[in-house]
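Chemist: Below is the structure, and that's it, no one-letter string:
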């Protein structure tokens, strides 16, 4: 009798048990799928695919930079009449130097010779046998003491240059600024030569006269390509567009095995003039803190440390941020930034801490990104 009563009771509640079992299985299935999937990102760049790994946003690495003093400045004064008969340039130097000018230089031979040790190059340059047979004409040559900005006109002795048709195998004009000092008194990281490659407009190649490239040679043999940084909100310290004193020297491929990845360069030793209170540049995102970080590889210098952690693309060109380096100190950051970076522990009430702890557990359980 008791067994019969039990069977009747189970039969009466069988529908309820079935519904509960289905709901339980459905919830378990949802949790399993959610825990083992990649959630769609805000920009819609990733699709929903099964993934058993927890997705962690990689931290953008900071480049360790070394500041190097460049004793020379070289700038073309662009005019509509720039030609082989008259190329105007503005030159200054803080050290005694020798200037050598070559016309119609073979591109391949120039780059091969630039990779040679500085002691060898210095000896050949001093004897005027550098690039022998690999240039069409030699131009202006002189040794000068330090001087401020000075305009110099370079002209071709003989107006006949055989550069061929594009793509050409020769540079129209190459200008060497070479440091004249005892090699034993120069630190290995010091700049010993600035090489300027100039294109000159002619009837075959009508592109405007401009500096194609600038190469930096250091006493340790390192060869780097000098590239300007792009300041987004104007020029600090009232510098002209092509005279911004901050640049990045990117080592040319195949160089010294111990060479740095990149080097922060500054032609002047007075960095305070760049970041004075009257001309301080502001972050393009928040327009509150001063900009302090240069983004790579685009070289835009446009954001502060506070906004950097919220971005994965450059706000100017929308290019991806692979790395960065600081161009100034970031003492302006408030205490809240130190708390965010984990240098200080925030003080909250017990209820806030309890809710925050359970929120973290739930996010980790579901496999969401923080």
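Modeler: Sure, I can see it. If you're wondering where the values come from, they're calculated on a predicted model, not measured in any experiment. Numbers count the residues shown, from 1 in each chain.
Chemist: Only C-alpha atoms from now on, for both contacts and neighbour counts.
Modeler: Fine.
Chemist: Run a quick check on residue 365 versus residue 35, I expect a contact.
Modeler: Yes - using CA atoms under 8 Å, residue 365 is in contact with residue 35, at 6.9 Å.
Chemist: Put this next to the first one:
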């Protein structure tokens, strides 16, 4: 499976997000970038624009903004030439007049935040490089009082490929500290990027915003045997919690008890002794999901 590094992070802060007055975000970047956010963006026009090539999108962001004013209610923020930085809090004041999106199903997303890589005109990027992270946010309102949350995230690569990000739930913590289940936490430094209906796509991508899982001395262990490093992400639940040896003995996820239909590897499995895995493989690897 191809690994792709995402130089951006984006999350919503809980404090204040039950308010109709503002939305608070926490963002970071490892590259120079532009952040542009828009209120009430047309769903149809957003998805159509994301299919454009990176060169077209880059040129548009240099000349104006990535979303045309005819396809949103108003611009929330547009900050250019942002230098790389650690996590910073950004507060967006709710628009005036207030958003009027109507009853579901709606034709517009309440808030869309773009983090766009800034490059020199003649700068060449590897086709797999991440160039845009698109964050679609639902905002709590009187008509649709569901909590403010991230509805979807999309990854745009220099090659033009567009993928939908889905979080992988990585089991972390010290499994030897206790047996009450509290020592294993579910966190997400890994994501699965599934291509959006693209006939010539290269298949799903394994995305990370850090290299924690590859650092020497930091070994995340299988939640079953607590001996071998975890290396397999289970589908469809997306829990990344077991090693290759224990996988052959399970038909359900040890974290959520969901049936395992397929899997993919997030790292090499050279740690496995030659005779440790049953010769008869009971589960099919997803086509193209090889480490």
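Modeler: That came through, no problem. Predicted model, so just to flag it, every value in this text is computed and none were measured.
Chemist: Tell me how the two chains score on TM-score.
Modeler: Once superposed, the chains reach a TM-score of 0.83 (TM-score structural alignment, normalised by the length of structure 2), with 270 aligned residues with a CA RMSD of 2.6 Å.
Chemist: shared neighbours, residue 365 and residue 35 of structure 1?
Modeler: Counting by CA atoms under 8 Å, 6 or more residues apart in numbering, residue 365 of structure 1 and residue 35 have no contacts in common.
Chemist: More neighbours: those two, which one.
Modeler: Set residue 365 of structure 1 next to residue 35 and count neighbours by other CA atoms under 10 Å: residue 35 wins out with 21 against 12.
Chemist: so how far is residue 362 of structure 1 from the more buried one?
Modeler: 11 Å (CA to CA, to the nearest Å).
Chemist: With residue 255 of structure 1 instead?
Modeler: Taking CA to CA as the measure, residue 255 of structure 1 falls 51 Å from residue 362 of structure 1.
Chemist: How about residue 149 of structure 1?
Modeler: Remark: distance between residue 149 of structure 1 and residue 362 of structure 1 (CA to CA) = 65 Å.
Chemist: likewise residue 145 of structure 1?
Modeler: Distance from residue 145 of structure 1 to residue 362 of structure 1, by CA to CA: 71 Å.
Chemist: now do residue 170 of structure 1
Modeler: Distance, residue 170 of structure 1 to residue 362 of structure 1, using CA to CA: 65 Å.
Chemist: and these two? which has more neighbours close in?
Modeler: Neighbours per residue (other CA under 10 Å) separate residue 170 of structure 1 from residue 362, with residue 170 holding more: 22 against 12.
Chemist: For the more buried one, list the residues it contacts.
Modeler: Counted by CA under 8 Å, 6+ apart, residue 170 of structure 1 has contacts 104-107, 163.
Chemist: Tabulate those residues (CSV), appending secondary structure and neighbour count.
Modeler: Shown next, in CSV, are those (DSSP: H, G, I helix; E, B strand; the rest coil; neighbours: other CA atoms under 10 Å):
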residue, secondary structure, neighbour count
104, strand, 20
105, strand, 23
106, strand, 19
107, helix, 16
163, coil, 18
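Chemist: mind listing what the residue nearest the centre of structure 1 touches?
Modeler: Closest to where the C-alpha atoms of structure 1 average out (CA atoms, centre = their mean) is residue 296, at 3.2 Å. Counting by CA under 8 Å, 6+ apart, residue 296 of structure 1 makes contact with 321-324.
Chemist: rerun at 6 Å
Modeler: Residue 296 of structure 1 sits next to 322-324 when contact means CA atoms under 6 Å, 6 or more residues apart in numbering.
Chemist: Just among these, which is most surrounded?
Modeler: Scoring those on neighbours with other CA under 10 Å, the highest-scoring entry is residue 324 at 22 neighbours.
Chemist: can you give me the strands in the stretch 1-150 of structure 1?
Modeler: Here the stretch 1-150 of structure 1 has its strands, by DSSP state E, counting those that start in this stretch, at 67-69, 72-76, 87-93, 97-106, 135-144, 147-154.
Chemist: in the stretch 151-291 of structure 2, which spans are helices?
Modeler: Assigned helices in the stretch 151-291 of structure 2, in chain order: 244-247 (criterion: DSSP state H, counting those that start in this stretch).
Chemist: quick check: longest helix of structure 2.
Modeler: Assignment by DSSP state H gives helix 54-63 as the longest helix of structure 2.
Chemist: how big is the angle separating that one from strand 33-42?
Modeler: Using axes from the mean of the first three to the mean of the last three CA atoms, to 10 degrees, the direction of helix 54-63 of structure 2 lies 90 degrees away from that of strand 33-42.
Chemist: By how much does helix 54-63 of structure 2 deviate from structure 1 on average?
Modeler: Compared with structure 1 after the fit, helix 54-63 of structure 2 shows a mean deviation of 1.8 Å (mean CA distance after the TM-score superposition for structure 1).
Chemist: outside of that helix, which residues touch it?
Modeler: Residues outside helix 54-63 of structure 2 that contact it (CA under 6 Å, 6+ apart) are 158, 160.
Chemist: Over to stretch 244-255 of structure 1?
Modeler: Stretch 244-255 of structure 1 is contacted by residues 223-229, 262-267 when judged by CA under 6 Å, 6+ apart.
Chemist: Looking at those, which are in strands?
Modeler: 223-228, 263-266 (DSSP state E).
Chemist: Now flag whichever of the contacts of residue 296 of structure 1 is closest to residue 69 of structure 1.
Modeler: The nearest member of those to residue 69 of structure 1, counting by CA to CA, is residue 324 at 20.6 Å.
Chemist: Aligned to the closest one, what sits in structure 2?
Modeler: By TM-score structural alignment, residue 324 of structure 1 lines up with residue 263 in structure 2.
Chemist: Is its match in contact with residue 236, as I believe?
Modeler: No - with contacts counted by CA atoms under 6 Å, residue 263 of structure 2 stays clear of residue 236, the gap being 8.2 Å.
Chemist: residues touching residue 40 of structure 2, list them.
Modeler: By CA under 6 Å, 6+ apart, the contact set of residue 40 of structure 2 is 72-73, 108-111.
Chemist: switch the cut-off to 7 Å
Modeler: Residue 40 of structure 2 makes contact with 72-73, 99, 108-111, according to CA atoms under 7 Å, 6 or more residues apart in numbering.
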